[in-house]
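Undergrad: Quick one: sequence and predicted model below, then my questions.
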Amino acid sequence: MKPSFGKDFTTGSIPRHLVRFALPILIGNLLATGYSIINAIWVGKLLGKDAVGAVAVSFPIFLGTVALCSGATLASSILVAKAYGAKDHAVIQRVVNHSWSIALILILTVTAGGYLLSDSLIRLMGTPEEIQSLAAGYLRISFVGFAGLYLSYLVSSVLRGVGDTVVPLLFVILSTVVNAVLDPVLIMGLAGLPELGLNGAALASLIATVLTTVMGILYVKRKYKGEPIHPTRLEFDGKAVAEILKLGLPSFVQQMLLSMGYAFITVFVNGYGAAAIAAFGVASRLDSIVAMPAIAMMMAASTLTAQNLGAGKGERIKDVLKWGIVINIPVIVVVSAVCVSFPEAVMRIFVREQDVISSGVDYLRIVGAGYLFFIFFYVSNGIINGAGKTVSTLIISFISLCVIRIPLAALLSHTSLGLRGIWAAIVISFAVTTASSLLYYASGRWLPDRGRSGAKPHRMAAE
């Protein structure tokens, strides 16, 4: 018997499910990345390289808040998907109620702490003095918008758990449109509003996020009225919270490692001046764009894995890996080829200064080839996470970032390679991530304890 809501991925064609699940996520992620892309274009064209550098310095810290959002809510998505595969609505409701309780605590803590510590965080990054004030102001406004950011992740994660990726896409479309309209208005002070400069770009994102998150929550409550995907009350049972944290905390730490990796690389790049910082800021956003198709496939692989393990159909997972990789290949190859073959044209979309473009061209020619590794490790990591082995992907990320990328970047940046050495370290870390993830998948250690072909779902007690 199929559930009365959501989409059941425990039967039918694996490649069809992957595409149908991943495509709305890909579109939504591209549009969400449009937040930072739109900001980068307006900031670069209207405010110059100091403002671009200020955004670049703030970006690793912003990635930290995104890490918290995606890491904490990944646990909700996995637990909901497993319970959905097992057709246990009581467990779904309990996961949702506890997830919202955790959300309120995190929102209050991060918003207050981030706002008060913005200046200190910017200085800690080794930011050049001339852009510290710009970066701190931009970061403070970003922290104020954390509540909307986190709740949007939470609602989307629960919907993904039950197989719905279309509704979150609608919210992202609306948010991006609002952001695109408000950016020039608030930056330049159009329509009688004050000219806010870089703070206007941050405020535009804040308004767009909060507005569409509120509208999204109201829409989901109406569309899924009576279904267990929105909170009926706040719960904070110790065992239930511990189960969510057991899955979510490793993912959060993994995402934080990624953010720290960017932060350390930014510190290394800071030594090469404002032009290098601006180039790395633009390139970091390009990394995010290129990874979008692979990340969408990772999310699809994670949900299909969780639902099928919840239904005791673990034998279907091998097809998730195969078809996830096959679907990734043409998309990632084309994007990588464009970045490597036409790096100057890509950079000119965002900035005008030739010194910034030159640094960015070197980055794309070196790191662009490394994008090909995205084809593989995002799919295998998605399966591993969907099986609830988030500690394993944390270890993989730790090795890649803390053992390989950061020390190697520090070493190579002090050789004749200079900036190119930093870019080379990033590519090498991609290769290590891919090898580690595929080897762990091949080992079979991610499979449930009760066997390879199907096991009882990892469930949160509903009583």
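TA: Nice, thanks for sending it over. Quick caveat, the model's predicted, so the values are computed rather than measured.

Undergrad: From here on, just use CA atoms for contacts and neighbour counts.
TA: Noted.

Undergrad: which residues does residue 245 contact?
TA: 72, 75 (C-alpha atoms under 8 Å, 6 or more residues apart in numbering).

Undergrad: Next one: residue 83 from residue 196, what distance?
TA: 48 Å (C-alpha to C-alpha, to the nearest Å).

Undergrad: These two: who's more crowded?
TA: residue 83 (28 against 16; other C-alpha atoms under 10 Å).

Undergrad: Now do the contacts for the closest residue to residue 348 other than its chain neighbours.
TA: Residue nearest to residue 348 in three dimensions, not counting chain neighbours: residue 357, with 6.9 Å by C-alpha to C-alpha, 6 or more residues apart in numbering. Counting by C-alpha under 8 Å, 6+ apart, residue 357 touches 279, 344, 347, 348, 351.

Undergrad: quick one: which of these is most hemmed in?
TA: Counting neighbours by other C-alpha under 10 Å, the top entry in these is residue 279, with 28 neighbours.

Undergrad: in which helix or strand would I find the residue nearest to residue 348?
TA: helix 354-370 (DSSP states H and E).

Undergrad: Kindly report the same for residue 170.
TA: Going by DSSP H and E, residue 170 is in helix 166-188.

Undergrad: gap between that helix and the chain center?
TA: In terms of C-alpha atoms, centre = their mean, to the nearest Å, the centre of helix 166-188 is set 18 Å apart from its chain centre.

Undergrad: Residues contacting that helix, please?
TA: Contacts with helix 166-188, where a contact means C-alpha under 8 Å, 6+ apart, come from 24-25, 27-28, 31-32, 34-35, 38-39, 42, 156, 159, 190-191, 193-201, 203-205, 207-209, 211-213, 216.

Undergrad: which residues in the stretch 151-300 of the chain form helices?
TA: All helices of the stretch 151-300 of the chain, identified by DSSP state H, counting those that start in this stretch, fall at 166-188, 198-223, 238-270, 274-310.

Undergrad: would CSV of the ones you listed with distance to residue 423 be doable?
TA: Formatted as CSV, the helices of the stretch 151-300 of the chain follow (distance: least, C-alpha to C-alpha, whole Å):
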stretch, distance to residue 423
helix 166-188, 31
helix 198-223, 28
helix 238-270, 9
helix 274-310, 10
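
Undergrad: and the comparison structure, right after this:
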Amino acid sequence: MGKDMTQGSIVKVLLLFTIPLVLSGLFQQLFNWVDAFIVGNVEGEIPLASIGATTVVYNLCITAIIGFTSGLSVLSAQQHGKREFWKMRETLLSFAFILGAFFLVIACVGMVFTTSIVELLNTPDKLTVIAVQYLKIMFISVPFLAIYNVYSGVLRGAGDSRAPFVAVIISSCANVVLDILFVAILHEGAAGAAVATVISQIAMTLFMIGYTEKTYPYLKYRLDKKIVVKTTLNQGSQFGVPPTIQASISSIGNIVLQRFMNGFGEQTIAAITTAYRVDSVIFLPIINFGSGVATVVAQNIGAENEKRANKTLKIGLVMIALISLGLSVFIFFFGEYMMALFGLSSESVAIGKTFFRALAPFYIVYGFSMVLRGYLEGRGDMVFSSAAGVTSLFSRILACYLFVEVFANSIIALSEAFSWFVLLTIYVVRYWRKTAKRNQEMKVPSRQ
């Protein structure tokens, strides 16, 4: 029946829900880490940079999927809080079918136009051939990841963050073995790393479907029920489309930023894309903690427990402050050593070190933003949250192009920190206004 988050210690609930999410994300990042680690150390810096130069395109699909399914997770959590389990099944089956089919078409189109996409990114000539091979293979996994994330999102809404963790562990272990086989032993290079990742992600999706069918009877597909329910599509789209638009625009913005970064040459590409691989792991506790806040708040809103939802925000802000400060200290002093694991030159590591030293002090700003976003999304404020994310992205792009002459490649880190301040300001203003409005509505004038 999932996990009831409407009672018990909020600190305990958040930790027990978030820790599997963090571990799941950590193992999921191993897809990129293992690919980069083995390719970088076996094949060299050029193939490593080739993978990094195409990551933003692949992530455009993935972030759109994750954006939509994060909305489905909030909807499922509210349905779980109301004990409307049949609606959760309709949400799961309708969107597993629709998103799987949609991203199958997207993957096919991407494979046809891979070369044009890579050239559009202003990818250096030395990287083009390998980048095309890698990206074309990676597109194959996109529809499977769409289905996986629908299942994962609905189970998170039910309070089950452990199942995705187990699925990712299985997939990550398979990816490590297959990477060693295809890259280190068979010397298939970046293309071999892509094949290993695709096979592993297909296995992860099949496991998640099988687990859900066996463990959650109320989510199981039934022959006497429709696969796609129109009313469910309408409701799910209200929750899923706004974060999808935001995620897609963010990914397109990242493509613009990647093109901007590619102008600094192969060494900066290798350094910064590797730094982002490290950063993506460091950010996991922050991002997933925000998701945990969203789920707890959503279940309590569904159960009409307003007081507990508000208390979750306050406790979440204190917890994220401690988490963010710890991560800042770690990456400030040890980030360069983590980058060195990927076989980069000392010059590239030095670029990455400068990146981390500029960005790390502002992690707490990002942490507060994620908790406030989780709270607002848990209440169903999806459209505004998405608009805030887009505004933050545009501020980052603008800062990059306006101040590149002043800060050179350091602007990549500084512009991101600036965008976090913009994001936090927007969320704080939104929270104050929404809270004031609710308080005003709760006031009932006394009349004798």
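TA: Perfect, I can see it now. The model shown is predicted, which means the values in this text are computed figures rather than measured ones.

Undergrad: about what we covered before: residue 53 of the first structure is nearest to which of the helices of the stretch 151-300 of the first structure?
TA: helix 274-310 (4.6 Å; C-alpha to C-alpha).

Undergrad: Okay, buried residues for the closest one please.
TA: Neighbour-count burial for helix 274-310 of the first structure, counted by 16 or more other C-alpha atoms under 10 Å, picks out 274-286, 289-310.

Undergrad: how far does stretch 7-18 of the first structure stretch from start to finish?
TA: End-to-end span of stretch 7-18 of the first structure (C-alpha to C-alpha): 12 Å.

Undergrad: against the second structure, where does that stretch fall?
TA: Aligned by TM-score structural alignment, stretch 7-18 of the first structure falls on residues 3-14 of the second structure.

Undergrad: So for that stretch, what gets flagged as buried?
TA: Within stretch 3-14 of the second structure, the residues scored as buried using 16+ other C-alpha under 10 Å are 3, 4, 5, 6, 10, 13, 14.

Undergrad: Quick check: the farthest pair among these?
TA: Greatest spacing in the buried residues of stretch 3-14 of the second structure, by C-alpha to C-alpha: 3 and 10 (13.0 Å).

Undergrad: Report how many residues lie close to the aligned partner of residue 385 of the second structure in the first structure.
TA: In the first structure, the residue paired with residue 385 of the second structure is residue 393, using TM-score structural alignment. Using other C-alpha under 10 Å, residue 393 of the first structure has 23 other residues around it.

Undergrad: Residues contacting the strand or helix carrying residue 393 of the first structure, please?
TA: Per DSSP H and E, residue 393 of the first structure falls inside helix 390-398. Applying C-alpha under 8 Å, 6+ apart, the set of residues contacting helix 390-398 of the first structure from outside is 247-248, 250-251, 253-254, 257-258, 381, 384-385, 433, 436-437.

Undergrad: returning to what we had before: can you tell me which of the contacts of residue 357 of the first structure stay in contact in the second structure?
TA: Mapping the contacts of residue 357 of the first structure onto the second structure (both residues aligned by TM-score structural alignment, their matches' C-alpha atoms under 8 Å) leaves 279, 344, 347, 348 still in contact.

Undergrad: just to revisit the earlier point, out of the contacts of residue 357 of the first structure, which comes closest to residue 319 of the first structure?
TA: Using C-alpha to C-alpha, the contacts of residue 357 of the first structure come closest to residue 319 of the first structure at residue 347, 38.0 Å.

Undergrad: After superposing, tell me the mean distance of the helix holding residue 357 of the first structure to the second structure.
TA: In the superposition against the second structure, helix 354-370 of the first structure averages 1.3 Å from its aligned positions (mean C-alpha distance after the TM-score superposition for the first structure).

Undergrad: Quick one: distance of that helix to the chain centre.
TA: The chain centre lies 23 Å from the centre of helix 354-370 of the first structure; the measure is C-alpha atoms, centre = their mean.

Undergrad: what stretch of the second structure does that helix fall on?
TA: Counting by TM-score structural alignment, helix 354-370 of the first structure falls onto residues 346-362 of the second structure.

Undergrad: list the buried ones in the matching stretch?
TA: Quick answer for stretch 346-362 of the second structure (16+ other C-alpha under 10 Å): 348-349, 351-362.

Undergrad: In the first structure, what range does the longest helix seen in the second structure match?
TA: Counting residues, the longest helix found in the second structure (DSSP state H) is helix 45-81. Alignment of helix 45-81 of the second structure against the first structure: residues 49-85, by TM-score structural alignment.

Undergrad: how big is the offset of that stretch relative to the second structure?
TA: Looks like 1.3 Å for stretch 49-85 of the first structure (mean C-alpha distance after the TM-score superposition for the first structure).

Undergrad: Would you mind giving me the ChimeraX syntax to select the buried ones in the contacts of helix 166-188 of the first structure?
TA: This is the ChimeraX syntax for the buried subset of those, where burial follows 16+ other C-alpha under 10 Å:
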select :24,25,27,28,31,32,34,35,38,39,42,156,159,196,197,198,199,200,201,203,204,205,207,208,209,211,212,213,216
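
Undergrad: roughly how far out does stretch 336-343 of the second structure sit from the chain middle?
TA: Stretch 336-343 of the second structure has its C-alpha centroid displaced from the chain centroid by 23 Å (C-alpha atoms, centre = their mean).
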